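> Pasting a predicted model and its sequence here:
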Amino acid sequence: MRQTPLSGVFGVENAGHSWEALQQAVDRVVAIIQSDPNNDRTDRIITRWLKRHLQRLGAEVHLDQLNSLVEDRDMLAENLENLVKKERFEGMLAGRQEGEHMKAEQIARNLIAMGLLTDAQIATASGLSDNEVKVLREEQKH
């Protein structure tokens, strides 16, 4: 199958499942552009489209300076790599927060099982809200 700029665009659109896949698709598009006889014009058109596409995906990359996929591929790759690192960091933080919340719930369950403290005291000790403690207490009754 012959690789055309349009097939490259479809490759980028279908690579939305990860930023790494998107970078690979962009690399393929750059190779297609470089082999195109009208590569300057094709580069400008696809670069404009890619900037809009990345904005629609919610990518927080610095696109103002991106004028040519062929010339600025390394800059785009660096921005996408930074975006991947940021997303991984945010995922790690979210996981940590979820783990801390689960630990607080376990502490509250243990304190409820002891039967010595009020919901307000358990909330203070565990860091959960009064309502969360109330829900946990109801769960333990069943």
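Received the coordinates, thanks. Predicted model only: the values in this text are computed from it and were never measured.

> can we go C-alpha only for contacts and neighbour counts from here?
OK.

> give me the number of residues near Arg56?
Neighbourhood size, Arg56 [other C-alpha atoms under 10 Å]: 9.

> Check Gly95 too.
Counted with other C-alpha under 10 Å, Gly95 comes out at 12.

> so which helix or strand takes in it?
Element membership for Gly95 (DSSP states H and E) is helix 69-114.

> I'd like the distance from that helix to the chain centre, please.
9 Å (C-alpha atoms, centre = their mean, to the nearest Å).

> And here is the other one:
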Amino acid sequence: MFTRWLKRHWQRLGAEVNLNQLNSLVEDKDMLAENLENWAQQERQVGIQEGEKLGIVKTVRNLLKLGVLSDEQVAEATGLALDEVAELRIEGKR
């Protein structure tokens, strides 16, 4: 919208403007905005995944503290790998 106004304004003033360069700048701006949005979306997704992982680890630690379930049962219930559950059990004993 601003670009159209700018083009019309320059044309009315009779200024010799290289509209191709202006179009190129607008396209570059749009591309940068799209790249920024994609980057932000990827970072949000990474944050969500990290948060989910932290929640699972916290749940595993709580289940292990209860001492009712085996490592296999905890792994099955949480979706965490058995070796990760075993590692968290060892960490909890320290």
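Yes, it's here. Keep in mind that this is a model prediction, so the values were computed, not measured.

> hmm, back to that, so the helix or strand just after the helix holding Gly95 of structure 1 aligns onto which residues of structure 2?
Using DSSP H and E, the helix or strand that directly follows helix 69-114 of structure 1 along the chain is helix 119-126. Here helix 119-126 of structure 1 aligns to structure 2 at residues 71-78, judged by TM-score structural alignment.

> buried set for the matching stretch?
For stretch 71-78 of structure 2, a neighbour-count test (16 or more other C-alpha atoms under 10 Å) marks 71, 74-75 as buried.

> What about Ala25 of structure 1, how many residues nearby?
21.

> Apart from its neighbours in sequence, what residue is nearest it?
Counting by C-alpha to C-alpha, 6 or more residues apart in numbering, Val12 is the residue found nearest to Ala25 of structure 1 once chain neighbours are left out, at 5.1 Å.

> Flag every buried residue along the helix or strand hosting that neighbour.
Using DSSP H and E, Val12 of structure 1 maps to helix 5-13. Residues 5, 8-9, 11-13 are the ones in helix 5-13 of structure 1 that count as buried (16+ other C-alpha under 10 Å).

> Show me what it is packed against.
Applying 3 or more C-alpha pairs under 8 Å, 6 or more residues apart in numbering; DSSP states H and E, one finds that helix 5-13 of structure 1 contacts helix 19-35, helix 39-56.

> want to throw these into JSON lines with distance to Glu105 of structure 1?
Putting those into JSON lines (distance: least, C-alpha to C-alpha, whole Å) gives the following:
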{"stretch": "helix 19-35", "distance to Glu105 of structure 1": "35"}
{"stretch": "helix 39-56", "distance to Glu105 of structure 1": "38"}
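
> and those helices, which is most packed in?
Counting by mean count of other C-alpha atoms under 10 Å, helix 19-35 has the highest mean neighbour count of the helices and strands packed on helix 5-13 of structure 1, with a mean of 19.

> to the chain's geometric centre, what's the distance from that helix?
20 Å.

> One more: stretch 81-94 of structure 2?
Distance, stretch centre to chain centre, for stretch 81-94 of structure 2: 28 Å (C-alpha atoms, centre = their mean).
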